[in-house]
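Novice: Mind folding the following:
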Amino acid sequence: MSYGNQVQFKVYKEQEHAVVPVSYEELEAAARKKLENAPYHYVAASAGGEETAKANRDGFYQWKIIPRMLRDTTKRDLSVELFGQTLPYPVLCAPVGVQSIVHPEGEIASARAAASMGVPFISSTASTHSLEKVAAAAEDGLKWYQLYWSSDREIAASMVQRAEKAGYKAIVITLDTPMMAWREKDIENAYLPFLMGQGIGNYLEDPVFCSRLAKPPQEDLVGAVTYWSRVFGNPGLTWEDLQFIRMQTSLPILLKGILHPDDAKLALEHGMDGIIVSNHGGRQVDGAISTIEALPEICEVVNGEIPVLMDSGIRRGADIVKALALGAKAILVGRPYIYGLALAGDAGVKQVLRNLIADLDLTMALSGKTSIKELDRSLLKRM
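Specialist: Okay, the predicted model is just below:
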């Protein structure tokens, strides 16, 4: 019995009970009810009028699955290969910062849950808990480190080096956040958790960052937060700067935030190891292209030279099937697991991931496919 069937029957036989709502809409609504206004909107809201966030969902509706019949789908294989490692599923936990605003354990609980599911966890620079503590929580689980490139390049180098030493297996450089976007809900709520000392754990434990301070963070948190606000973003970066990070690590480097095919070409020209097609869940540029719309052209340009992953807008198994059929090697899921975290800690994260993977398995099988590598554009029709 394959994964999706196993999950179904455990639930039907009441061997497992729901700790979070199964449907995404009810999951979000439950998190909305539990969380205070400001932290909920920090997670849920997007930039400007939220056109990009809406486009991410609408984009999936433009592609329809055409199931094939009388295919033996008794045995299924959800595994994929990435950078020499076999992942049991084509699903990773997207880097989401400042998770402590929805649950006290924050990234610790999420990393622990992801590891228990065999899902790689991408730890954010903007974590409340340091990358070393997150790595310890994930134990032997596969983990990648996401870098927000500081305007103090030695801080960026230090974090990358710390990540490799702590056992992370890839570096994800987020390109689309050289500064924070105009997020109306956060402005209305006057809410930026970093200014309260949340989401800066990696900085507070970084030797280079701390060396820049007049006093240690434990003696002067306000001073540390003030310096963080000065060095967080780096709008001056260019493609030539990527070589600096390459010199700091032997790990694969992926660029997150690619939407234009010409940027995909530049990623190849500059020797990058992977691309994540992403618009930051609609949180940076309002009115931007959806990721599912950008994905096919980027995959065409890359032509299999390096893996292309995708995030922004993934909510159900059918979304994953569509993304993989259009060329993504794997997907990243963000808000859904954060809502699970808010409602039930690591148990909530685990159940959200379990449900998503079970849905993927069953949707793939009912479409007439038995493995991830069989998914291609012939399965879809654009409406």
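Novice: make it CA atoms for all contacts and neighbour counts henceforth
Specialist: Will do.
Novice: now the helices: where do they sit in the stretch 51-200 of the chain?
Specialist: 51-61, 107-117, 131-138, 153-165, 184-189 (DSSP state H, counting those that start in this stretch).
Novice: And those helices: which comes nearest Ser312?
Specialist: Evaluated over the helices of the stretch 51-200 of the chain, closeness to Ser312 peaks at helix 51-61, with 6.4 Å, by Cα to Cα.
Novice: So which elements touch that closest one?
Specialist: Contact analysis of helix 51-61 by 3 or more Cα pairs under 8 Å, 6 or more residues apart in numbering; DSSP states H and E lists helix 291-302 as its packing neighbours.
Novice: which strands and helices sit next to the helix it packs on?
Specialist: Using 3+ Cα pairs under 8 Å, 6+ apart as the contact criterion, the neighbours of helix 291-302 among helices and strands are helix 51-61, helix 261-269, strand 274-277, strand 308-310.
Novice: next up, for comparison:
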Amino acid sequence: MSVPADTVSLYDYERHFTARVDAATRAYIAGTGADGITRQANRDAYDRMRLMPRALRDLSGASAATSLFGQAMPYPILIAPMAFHRLVHRDGERATAQAAGLTGTWMTVSTQSSVTLEEVAAVAGGPLWFQLYTQPRPEDTLALVRRAEAAGYRALVLTVDAPVSGLRNIEQRAGFRLPDGIAPVNLAGLAPDSFTPPRPGSPVFQGMLHAAATWDTVRWLCAETRLPVLLKGIMNPDDVDPAIEAGAAGIIVSNHGGRTLDTLPAVAEVLPLVAARAAGRLPILADGGIRRGTDILKALALGADAVLVGQPVLHALAVGGMAGVAHMLTILQTELEVAMALSGRARLADIDRSVIFDPPRI
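Specialist: Below you'll find the predicted structure:
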């Protein structure tokens, strides 16, 4: 499996992915909530913003390095949690983790990964975070946490914006089903969700929400682990103070890539509001719509400490396997360095809101 020679951007990987992967798998990976308005908004928000460069700045010693939770990272880029990497490559999350290690990129492993969290840790060459969905029984949630701790994961990422799955019509129309041999293997042996017998009407309020996480869940989780707990899916600034009070160590501003509730605002639109409310009390990360190094520069200017990249990882994995993911991440790292150099920002500390062009109001 080799990367086509004309693959020079993340959009090229998406183009080749679309041509190579079967329609049902494409529908699952690209599936959006309802009409896809939120997913498109994520891109439109970054595309609308213009950059304002500074000229003749001293760029000696330039670096995109940063740190999170006391650990140095060469670039403010992480791999977002995504389920079932083996849908697009036989090595699945193992290949993704190896590519992450080669490029100095931190990886977030999904609860619903198609390779066990221990197997991913065994081949990883860099820091791993574990994304957590709470389970119907608290003891099963805690069992996943203990496994992540024992395997050397550095943080937990609790997804808080999906108490139920979004209505992904594209996926529904395609009739997607997991192929034989691919499953959420980390959940093997755990108690299945109990479900209220169907009655007339929607099933959502008839039992599907009984295990949904609350602020009490966050407090319990933070008290039960020594790992920092980040909350993924915070969009409203009013949720920042409750997150801090509950013990969260970080916030990931995310609308789930537009896969849950449709017509939410773009991540880039609410990011500065969340960052302002946090006021430096904890790291703020941004997840959703990143496709260019200039997008990362804009997200940092809006208040993010780092960004997460999701779907492009699966695009690259499908096209080029481990080498494809490493190549894609290197493209993104290079684009960020170019964007920093051409905007006159030698270090991440030099990136602030002045990078974004604010046109005069006429």
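Novice: Report the TM-score for the pair.
Specialist: Both chains were compared after superposition, and using TM-score structural alignment, normalised by the length of the second structure their TM-score is 0.91; 347 aligned residues with a Cα RMSD of 2.0 Å.
Novice: still on that earlier bit, comparing the helices of the stretch 51-200 of the first structure, which comes out most buried?
Specialist: When these are scored by mean count of other Cα atoms under 10 Å, the highest mean neighbour count falls to helix 107-117 (a mean of 25).
Novice: If I take that one and helix 131-138, what angle do their directions form?
Specialist: On the basis of axes from the mean of the first three to the mean of the last three Cα atoms, to 10 degrees, helix 107-117 of the first structure is oriented at 40 degrees to helix 131-138.
Novice: how about helix 107-117 of the first structure, aligned to which bit of the second structure?
Specialist: Residues 93-103 of the second structure are where helix 107-117 of the first structure lands when matched by TM-score structural alignment.
Novice: rewinding a little: tell me which of the helices and strands packed on helix 291-302 of the first structure sits nearest to Val222 of the first structure.
Specialist: Across those, Val222 of the first structure has its closest neighbour in helix 51-61 (33.8 Å, Cα to Cα).
Novice: can you put the helices and strands packed on helix 291-302 of the first structure in JSON lines and add distance to Tyr227 of the first structure?
Specialist: As requested, those are exported to JSON lines (distance: least, Cα to Cα, whole Å):
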{"stretch": "helix 51-61", "distance to Tyr227 of the first structure": "32"}
{"stretch": "helix 261-269", "distance to Tyr227 of the first structure": "31"}
{"stretch": "strand 274-277", "distance to Tyr227 of the first structure": "30"}
{"stretch": "strand 308-310", "distance to Tyr227 of the first structure": "33"}
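Novice: so which of the helices of the stretch 51-200 of the first structure gets nearest Arg32 of the first structure?
Specialist: Taking Cα to Cα, helix 184-189 is the member of the helices of the stretch 51-200 of the first structure nearest to Arg32 of the first structure, at 14.0 Å.
Novice: Tell me which residue of the second structure lines up with Glu28 of the first structure.
Specialist: Matched by TM-score structural alignment, Glu28 of the first structure corresponds to Glu14 in the second structure.
Novice: That match against Leu317, yeah?
Specialist: No - checked against Cα atoms under 8 Å, the pair Glu14 of the second structure and Leu317 is beyond contact range at 10.6 Å.
Novice: more neighbours, those two?
Specialist: A side-by-side neighbour count of Glu14 of the second structure and Leu317, using other Cα atoms under 10 Å, places Leu317 first with 32 against 20.
Novice: Hmm, Pro193 of the first structure is touching Val225, no?
Specialist: No - contact criterion Cα under 8 Å: Pro193 of the first structure and Val225 do not qualify, at 10.6 Å.
Novice: Give me the aligned partner of Ile372 of the first structure over in the second structure.
Specialist: Checking TM-score structural alignment: Ile372 of the first structure goes with Leu348.
Novice: I'd like to know how many residues surround that match.
Specialist: For Leu348 of the second structure, the neighbour count with other Cα under 10 Å is 19.
Novice: for the residue nearest to it when sequence neighbours are not counted, what are its contacts?
Specialist: On the basis of Cα to Cα, 6 or more residues apart in numbering, the spatially nearest residue to Leu348 of the second structure that is not a chain neighbour turns out to be Ala64, at 5.9 Å. By Cα atoms under 8 Å, 6 or more residues apart in numbering, Ala64 of the second structure lies in contact with Pro74, Tyr75, Pro76, Leu336, Glu337, Ala346, Arg347, Leu348.
Novice: Buried ones among those?
Specialist: Neighbour-count burial within the contacts of Ala64 of the second structure applies to Tyr75, Pro76, Leu336, Glu337, Ala346, Arg347, Leu348; the criterion is 16 or more other Cα atoms under 10 Å.
Novice: Of all pairs in these, which one is the farthest apart?
Specialist: Distances among these were taken as Cα to Cα; the most separated pair is Pro76 and Ala346, at 14.2 Å.
Novice: The stretch 251-362 of the second structure: helices as residue ranges?
Specialist: Taking DSSP H, counting those that start in this stretch as the criterion, the stretch 251-362 of the second structure carries its helices at 267-278, 293-301, 311-343.
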